[in-house]
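Peer 1: Let me see the structure of the following:
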Amino acid sequence: MSATATRGTVVVADDSRLMRRVLSQTLRDSGYDVVGEAEDGDAALQLCRSAKPDVMTLDLAMPGLDGMGVLRTLKRDGLDIPVVVVSAFSPAHGARAVDALAEGAFDLIEKPKVGETLSDFGRQLDEKVFAAAGRSISRRRVGAVNGNGTARVRTPSAPVVPRRDPHARAAAPAVKASPRRTGRPPVVVIATSTGGPRALAQLMPQLPSPLGAGVLMVQHMPPGFTGSLAARLDNDSPLHVVEAQGGERIAPGTALLAPGGSHLHLADAKSVRLGDGDPVGGLRPRADLTIQDVVDRHGGDVLLVVLTGMGNDGLAGARAVKAAGGRILVEAEETCAVYGMPRAIADAGLADAVLPLHDLPAAIVEEVSR
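Peer 2: Purely as a prediction, here's the structure:
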């Protein structure tokens, strides 16, 4: 089968022979062309240079050049290959995985644990690799239009939205008028998924403390990894960033991050609780649930910020925010890793402004000061 007839070409890099076999077979069963396997970072880079895959799956703990070294070398050498990190969880691995995402890795999936079935792992792997392949092939199409190479045809069902004709696309709208709030500072809710750790690493250090009535964040990540993300953001940000454990107070100087594997709810107007309800649309945490709780407790005193991510989590919550008279900012397509969550809200006409990531900090500050 030719590479163009598959869902994309993939290089698998992992120092475990068993894990390479599991990954490769799972990907082939899902319709991908695995064009090479590497047991260390140097071999992974060699395969990337020779095979030029659409995606690479990457273990971070490998002999010789480790996964972080691979990511930095790809960036240094201008090899624009989306990387899906496949990592076991431990405190050390979690911190390293979050560092990899902040360095530019496309997404993260946790390795299956001993005794777990592979069906859920396979579904997640397929979803994340397919999104990464869609971005890679889409960029090659843009390069072909510009005369920089031969286009690869992207599968029509890819979850990454093709870039619109820049001449037909309107400029990002200015902030639209909406009902004035009561004068109370808003609760800021930030929702994101694929590409979120990198976006948050740029956004959070530029936000002041205090900020509004407080900040709640939902980032789609596997259980265990969100603690490392919170610690990394806390180290770099004026706001005190904490992975919520339940019972924390919503405070102007604090940003509470939903833990992977739990929904983030409000216990009352001033404190949060965690919920172990079923995943909604395959997601736990689900941003829609957090947003609805905030609207229920704070009415229109809400500022919703939706960053890069697959799917449409946040859309139902955005409808509730607009109905209550709150405000909504979404990240523009040009700075998103995946223009899914923001686009769902923008296309529904719910966004008060659609802005590139570098313009969002100032817009957020302006909104909470209104």
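Peer 1: From here on, just use CA atoms for contacts and neighbour counts.
Peer 2: Will do.
Peer 1: Going by secondary structure, Arg273 is in what exactly?
Peer 2: Following DSSP states H and E, the helix or strand that holds Arg273 is strand 271-275.
Peer 1: Give me the contact list for the helix or strand following that strand.
Peer 2: Next in sequence after strand 271-275, counting helices and strands by DSSP H and E, comes helix 287-298. Applying CA atoms under 8 Å, 6 or more residues apart in numbering, the contact partners of helix 287-298 are 187, 189, 191, 218, 263-266, 268-269, 301-302, 304, 313-318, 320-321, 324.
Peer 1: The structure of the following sequence is requested for comparison with the preceding one:
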Amino acid sequence: MTEMHNARVAILADSPLQRHVLQQVLADNGYHVVLNSDPERFDEAAWPTVATDLWLIDLSQTEESSLVDALLEGAEVPILFGEGQAPERFTDPFTQWEKRLIGKLKRLIGDPVAAVGPALETLLQDQPRPPRLTLPEPLANLPLPAGDPAPEVWLLAASLGGPAAVKAFLDALPGGLPVGFLYAQHIGDGFAASLLRAVGRHSQWHIQGVRPGEPVRCGEVVVVPTQQELTFRANSALDIVERAWPEPYTPSISQMMLNLAQHFGTRCGVIVFSGMGNDGTASAPYVRRRGGTLWTQSASTCIAPSMPESLRESGLATLTADPRGLAEALVARLAEQRS
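Peer 2: Okay, here's the model as predicted:
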């Protein structure tokens, strides 16, 4: 199997629009498209020279193709037939179509998000502590809320490039804020401990795993588990249910957003940081209907901008900034609420 974060895909599709959509979807989800061609315009004799880990074939008009026949007989890498014509973007059918396609790619040639765990090593190296924002007077004059159940809970959502961005956000935040966080990070198994150390090493915020039966508290960042769904009890305590997250993402940011907004309504927010794909966009309308707030990291500061850009393009995000700018905006928002 190829290195998961560099999986190569060759596309053969007879519709120009379909080729465009497939190119964008695969690139947004971390796959490297090495060929994107109409099979009728591609030299059949040249296919053995294409360095790919998978052939993706999507034919809507061509009934027979000698090129496809040759691939089926001689290709030494997987051949995947597509999910049919892509529905209109930003619709539920498109989301389901994309999930099916990416889910199959992950099973056949690996998950690009596997690169997130090893990249944590760079965050564990010695680095100077960044400057922290000053706690504004309206908040500094209040009793220290650390350890109290959080009156507001915000979800920090990230995929590829997320740990560095979330770390920069938390490094900038002063302690003593009346808010708690959940942190949903697409990451492979076996990196939970490294994630806690890497993201929290310079922060005044306590990064920890889930304690079922306990609420999210002020001063805490609770890391969402990757294998089991996280929900809330009637008293706002956290609860882990014995079911897997909906495919193809673990954890599913979209599902976590639904669970959070259903319980906290106007007392919740979501910040989407660097990441591949569009996990979270499908649930954004529900979060807004429940009165929640949606912010995104600016594309120019992301390693992988497609996840925050997808939410921003939906028109539902109300603020876009770099990680420090997002921290400044949150501090200002909390200070204004209590001034």
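Peer 1: just to revisit the earlier point, list the helices and strands the strand holding Arg273 of structure 1 packs on?
Peer 2: Judged by 3 or more CA pairs under 8 Å, 6 or more residues apart in numbering; DSSP states H and E, strand 271-275 of structure 1 is in contact with strand 263-268.
Peer 1: quick one: the strand it packs on aligns where in structure 2?
Peer 2: Mapping strand 263-268 of structure 1 onto structure 2 (TM-score structural alignment) gives residues 229-234.
Peer 1: And the matching stretch, what's buried?
Peer 2: Judged by neighbour count (16 or more other CA atoms under 10 Å), stretch 229-234 of structure 2 contains these buried residues: Glu229, Leu230, Thr231, Phe232.
Peer 1: Could you do stretch 20-29 of structure 1 as well?
Peer 2: Of all the residues in stretch 20-29 of structure 1, those buried under the rule 16+ other CA under 10 Å are Arg20, Leu23, Ser24, Thr26, Leu27.
Peer 1: I'd like these as CSV, with secondary structure and distance to Leu58 of structure 1 appended.
Peer 2: Shown next, in CSV, are those (DSSP: H, G, I helix; E, B strand; the rest coil; distance: CA to CA, whole Å):
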residue, secondary structure, distance to Leu58 of structure 1
Arg20, helix, 10
Leu23, helix, 10
Ser24, helix, 12
Thr26, helix, 15
Leu27, helix, 14
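Peer 1: Filter the contacts of helix 287-298 of structure 1 down to the buried ones.
Peer 2: Buried by 16+ other CA under 10 Å: 187, 189, 191, 218, 263-266, 268, 301-302, 304, 313-318, 320-321, 324, out of the contacts of helix 287-298 of structure 1.
Peer 1: which residues touch Gly260 of structure 1?
Peer 2: Neighbouring residues of Gly260 of structure 1 by CA under 8 Å, 6+ apart: Gln219, His220, Met221, Pro222, Pro223, Gly224, Phe225, Thr226, Arg284, Pro285.
Peer 1: which residue ends up closest to the midpoint of structure 1 in space?
Peer 2: Central residue of structure 1 (CA atoms, centre = their mean): Thr194, 2.2 Å from the mean position.
Peer 1: What's the match for that residue in structure 2?
Peer 2: Match for Thr194 of structure 1 (TM-score structural alignment): Leu160.
Peer 1: Can you tell me the closest non-neighbouring residue to that match?
Peer 2: The spatially closest residue to Leu160 of structure 2, leaving aside those adjacent along the chain, is Gly275, at 4.5 Å (CA to CA, 6 or more residues apart in numbering).
Peer 1: what's the burial count for the alignment partner in structure 1 of the one you found?
Peer 2: Alignment note (TM-score structural alignment): Gly275 of structure 2 maps to Gly309 of structure 1. By other CA atoms under 10 Å, the residues close to Gly309 of structure 1 number 25.
Peer 1: Let me know whether Gly309 of structure 1 touches Thr194 as I believe.
Peer 2: Yes - the criterion here is CA atoms under 8 Å, and Gly309 of structure 1 meets it with Thr194 at 4.3 Å.
Peer 1: can you list residues touching both of those two?
Peer 2: Joint contacts of Gly309 of structure 1 and Thr194 (CA under 8 Å, 6+ apart) are Ala337, Val338.
Peer 1: give the contact list for the aligned partner of Thr296 of structure 2 in structure 1.
Peer 2: Matched to structure 1 by TM-score structural alignment, Thr296 of structure 2 sits across from Val330. Listed by CA under 8 Å, 6+ apart, the contact set of Val330 of structure 1 reads Val305, Val306, Leu307, Pro342, Ile345, Ala346, Ala351, Ala353, Val354, Leu355.
Peer 1: Report whether Val330 of structure 1 is found in a strand, as I expect.
Peer 2: Yes - assessed with DSSP: H, G, I helix; E, B strand; the rest coil, Val330 of structure 1 lies in a strand.
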